[in-house]
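Participant: Quick one: sequence plus predicted model below, questions after.
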Amino acid sequence: MLKLTLTKIKKYGLLIFLCVLLLVKHLRYVLTNNMPPGPFPLPLVGNVLNIGFTDPLGSFQRIAERYGDVSTLYLGNNLCILLTGYESFKEAFVEQADIFTDRPYFPIIDKLSKGKGTDAEKQRCFALATLKYFGVGKKTLENSILQECRFLCDSIQTERGLSFNPQHLVTDAVANIICGLVFGHRFEYDDHKFHLMQEYLDDVFQLPISNWGRLYNQFPTLMSMVPGKHQTAFASMSKLKPFLQEEIIKHKEERDPEAEFTEENLIYCVVDLFGAGTETTSNTLRWALLFMVKYPEVQEKVQSEIDQVIGQIRQPLMDDRTNLPYTYAVLHEIKRFANIITFTPPRMANKDTTVGGRLISKGVMVLPLLKSILQDKNEYSTPYEFNPAHFLDENGKFLKKDNFIPFSIGKRLYPGEQLCFTFLPLEGRTLSLKGTIGVSSGPEPFQIRATR
């Protein structure tokens, strides 16, 4: 009995010794790695307790406020640099743009793309060239948007002033513009296959930022054997491919094959185009509708300006933008206040460098957080309130702000929308301004009424 007890003591003693040894090694690494300041990470799980699962965006914001614009986080065992503040963004992504070109590896992206993520640069170049050819930034795209606006307005009109959720109509309209560019045709709003495609795409796009996606990135082998929403997204990607292949077959006879650009590459390129073009735009429009209903005095001013400059006979054009300073300011304030893009895609430095005097080592993931820039107290008089005056000068002219970067550094133009309705709330209902967590943040589902 005594020998058995001594054996147990030795085993437990060895286990305790190994744990202490690992803890000391972990402490030594954390305290001597010369990285920017940040919350202390626990072994294996890192800063999971600091971030949590219910409000990761708020947690990141609080960490940035405490430790500065360049701070360190551990996502599990993976070291990560949290980057906030306009000057830090400018120093990293403009002044050192050639250094921060790489993207980190994520198992979840590799799984969804079946390893085609390595061809991302080739796909991006192809996508940009194709979009440019088919009219992005040209009148041809503007005409497609205006045409789809008519279909959207007709569908809103069929609601006859009764309550409806605008989410599907707005998403259908935006997705159809992308379909016009990618497939060469649009879909009817009641097309079952069209809605299935959007459902599959939504499953895929929401996975990387979800808790299931975060768990998969940390434990890919284990999670591949566990049921959950990640498995639903993988299945949706498989179901999406035949839909896209059917469209590719229709165009194959007229297709000019690209060197080393396979049909498989093309499928993932199309998925990327829908991801980049549909969700952010449809969420922006849904926020716009929500804010117009929530702040009727703003909606009234927008309508009044449009009536004075454009009238109610023709549709608005991009050329009208300079004559619509208040409307233009409202569109900017919608993107600022809604913080539609919670995170820009993570980057990596291709060599050791510094930002804000802090070391960023080669190969370490950099996570850019936009919220602090869009809520800068030094730039916006009421950063936590919806206030179009943030983008107007004392004469009511549109005020351009250099640090307004809702899609990160780089100019992104936003097409105007046709406001030929008055949008109203349901009687006795209070609309929430709470956003959802996703690749881009949209408002929670809401009901409104639309009257001519």
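Facilitator: All right, it came through fine.

Participant: from here on, contacts and neighbour counts on C-alpha atoms
Facilitator: OK.

Participant: Would you agree Pro445 falls within a helix?
Facilitator: No. The assignment for Pro445, made by DSSP: H, G, I helix; E, B strand; the rest coil, is coil rather than a helix.

Participant: residues in contact with it?
Facilitator: Going by CA atoms under 8 Å, 6 or more residues apart in numbering, Pro445 touches Asn165, Gln167.

Participant: so how far is Phe164 from it?
Facilitator: Using CA to CA, to the nearest Å, one gets 10 Å for the distance from Pro445 to Phe164.

Participant: Included below, for side-by-side comparison, is a second structure:
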Amino acid sequence: MELLGMTTIFLLVCISCLLLFSSWRSVSQKGKQLPGPISLPILGNILQLNPQNLAESLKKLSKKYGPVFTIHFGPRKVVVLYGSDVVKEALIDQADDFSGRSILPLFEKLFQGTGIVTSNGETWKQLRRFALTTLRDFGMGKKSIEERIQEEAHFLVERIRKTQGRPFNPGKFLTHAVSNIICSIIFGNRFDYEDKKFLTLIELLDENNKLQDSIQTQEKGNAHSDFTIDALSRTTLDLFLAGTGTTSTTLRYGLVILQKYPEIVEKVQEEIDHVIGRDRSPCMADRSQMPYTDAVVHEIQRFIDFLPFNVPHAVIRDTKFRDYFIPKDTMVFPMLTSVLHDSKEFPNPEKFDPGHFLNANGTFKKSDCFMPFSAGKRVCAGEGLARMEIFIFLTSILQNFTLKSVVDPKNVDISPSNRALANLPRPYEVSFLPR
């Protein structure tokens, strides 16, 4: 009996070795195996990662294993791309291969692969095409949207003016202003800042449901239609959330950074006074004549590095990448932080310096490493809108107000309060003094 048991164990070991060898041979024939730290069963590499600063953990691992390596979140394998060259190579040169979307298990039940952000394949293509076409029809990218942003900037300035120079946290004001832009696009109207009941919003949501119903009537003969109520509702929510949170956070973070550097604010205001003056609203045509202000806006987005990991991608097929083999549906982290903080492109990347986007003669300098909206086929659909909002809102505020920190500028903390999945500014108060 004991001999039979030993024989069984020996056979199992042999079979396991044969399976492992077969698997290794299959992978090695398609490409090299990806390097990476040894993972533990169930736990994966969690003990080697700092959940409070995961981006820094991956940066350290990249120094050991190179620009392409694997880690495991539990049993889930993730390919990490760390470095501007490798990220651009994946998202731009092999854009189709890396155009899939993968989400962390924590969010799978919530998103269920619906909407423009988390869907894949033909569903994603149809929803993205529909969203972009509809947004353009509603005015995105046209003069009418710029006028809406200018109008909202006026309401924001007047709301700030009512604080009469008292210190306060501007987060809510900025969120309401930015949200009103996407509301005006999606729902057809902006809302008064003091409106508590949002009765109009409910009416517009009902109208939105009717529009979705009419689209689904149109599609009733298509058993595999991507335009379902759930998909369109999720897409609308994606646009609403993405069109509110990222831009308002960028503005909120930008204002705390500018408190630390009053000399930068002075230069921006000098340029505003010279190009725009005090009597009219800023517009996008002004930007080409305001290289320093444009550089400051770009540097804010580069420095804060809002989404260090990007939104996770996935390869849509078995993919060969830099002689490595990546199996279909593997989750991929194209690390935007490694692009935005590339020390070869941006000297002293941890320092806030508008000079990163200025030539020696003071003209604006473009950079292929400016990638806060990602790149390739999954680039943010609202990039143009966000750029417009950030420029017009920020210049409108600085046209009318000087920022006064409640602490000495040199003591303003511009490090993020959260480094988990997104970099968020620390809570702060600031006074807006009329100019």
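Facilitator: Arrived safely. Predicted model only: the values in this text are computed from it and were never measured.

Participant: ranges for the strands of the stretch 201-350 of structure 2?
Facilitator: Assigned by DSSP state E, counting those that start in this stretch, the strands in the stretch 201-350 of structure 2 fall at 313-314, 319-321, 324-326, 331-334.

Participant: what do you get for the stretch 51-200 of structure 2?
Facilitator: Chain-ordered strands for the stretch 51-200 of structure 2, with DSSP E, counting those that start in this stretch as the definition, fall at 68-73, 76-81, 100-101.

Participant: now the last one, how far from the centre of its chain.
Facilitator: Counting by CA atoms, centre = their mean, to the nearest Å, strand 100-101 of structure 2 is centred 15 Å from the centre of its parent chain.

Participant: so it corresponds to what in structure 1?
Facilitator: In the comparison with structure 1, strand 100-101 of structure 2 aligns to the range 102-103 (TM-score structural alignment).

Participant: do the same with stretch 274-291 of structure 2
Facilitator: Mapped onto structure 1 using TM-score structural alignment, stretch 274-291 of structure 2 spans residues 308-325.

Participant: Run through who's touching the matching stretch.
Facilitator: Among residues not part of stretch 308-325 of structure 1, those counted as contacts by CA under 8 Å, 6+ apart are 142, 146, 305-306, 328, 392, 396-398, 415-418, 420.

Participant: Pull out the buried residues from it.
Facilitator: For stretch 308-325 of structure 1, a neighbour-count test (16 or more other CA atoms under 10 Å) marks Ile310, Gln315, Pro316, Leu317, Asn323, Leu324, Pro325 as buried.

Participant: sorry, back to before: out of the contacts of stretch 308-325 of structure 1, who's nearest Ala233 of structure 1?
Facilitator: Pro415 (30.9 Å; CA to CA).

Participant: so the closest one, which of the three states?
Facilitator: coil.

Participant: In space, what's closest to it - neighbours in sequence excluded?
Facilitator: Of all residues beyond its chain neighbours, the one nearest Pro415 of structure 1 is Met318 (6.8 Å), with distances taken as CA to CA, 6 or more residues apart in numbering.

Participant: how close does the residue nearest the centre of structure 2 get to Leu132 of structure 2?
Facilitator: For structure 2, the residue sitting closest to the mean C-alpha position, by CA atoms, centre = their mean, is Leu307 at 4.9 Å. According to CA to CA, Leu307 of structure 2 and Leu132 of structure 2 sit 22 Å apart.

Participant: how about the buried residues of stretch 308-325 of structure 1, which pair is most distant?
Facilitator: Farthest-apart pair in the buried residues of stretch 308-325 of structure 1 is Gln315 and Pro325; separation 17.1 Å (CA to CA).

Participant: Met348 of structure 1 reaches Tyr105, doesn't it?
Facilitator: No. In terms of CA atoms under 8 Å, Met348 of structure 1 does not count as a neighbour of Tyr105; the distance is 9.7 Å.

Participant: Looking at those two, which is more packed in?
Facilitator: Neighbour count, other CA atoms under 10 Å: between Met348 of structure 1 and Tyr105, Met348 has more, with 22 against 15.

Participant: which residues does that one contact?
Facilitator: With contact taken as CA under 8 Å, 6+ apart, Met348 of structure 1 is in contact with Phe100, Thr101, Asp102, Arg103, Pro104, Lys362, Gly363, Val364, Met365, Val366.

Participant: and it, what pairs with it in structure 2?
Facilitator: Alignment of Met348 of structure 1 against structure 2 is given by TM-score structural alignment, with Ala314 as its counterpart.

Participant: which of the strands of the stretch 51-200 of structure 2 is buried the deepest?
Facilitator: The highest mean neighbour count among the strands of the stretch 51-200 of structure 2 belongs to strand 100-101 (a mean of 24), with neighbours defined as mean count of other CA atoms under 10 Å.

Participant: for Met293 of structure 1, what are its contacts?
Facilitator: Heads up, residue 293 of structure 1 is Val, not Met. Neighbour list for Val293 of structure 1: Gln299, Phe423, Leu424, Pro425, Ile448 [criterion: CA under 8 Å, 6+ apart].

Participant: State the three-state secondary structure for the second one.
Facilitator: Reduced to three states with three-state DSSP, the structure at Phe423 of structure 1 is strand.

Participant: My guess is Arg449 of structure 1 contacts Thr158. True?
Facilitator: No. Here Arg449 of structure 1 does not reach Thr158: they are 11.5 Å apart, not a contact under CA under 8 Å.

Participant: What segments of structure 2 are helices?
Facilitator: For structure 2, helices defined by DSSP state H occupy the ranges 2-30, 54-65, 84-88, 105-111, 115-118, 121-137, 143-161, 171-186, 199-218, 229-260, 262-275, 291-304, 336-340, 383-400.
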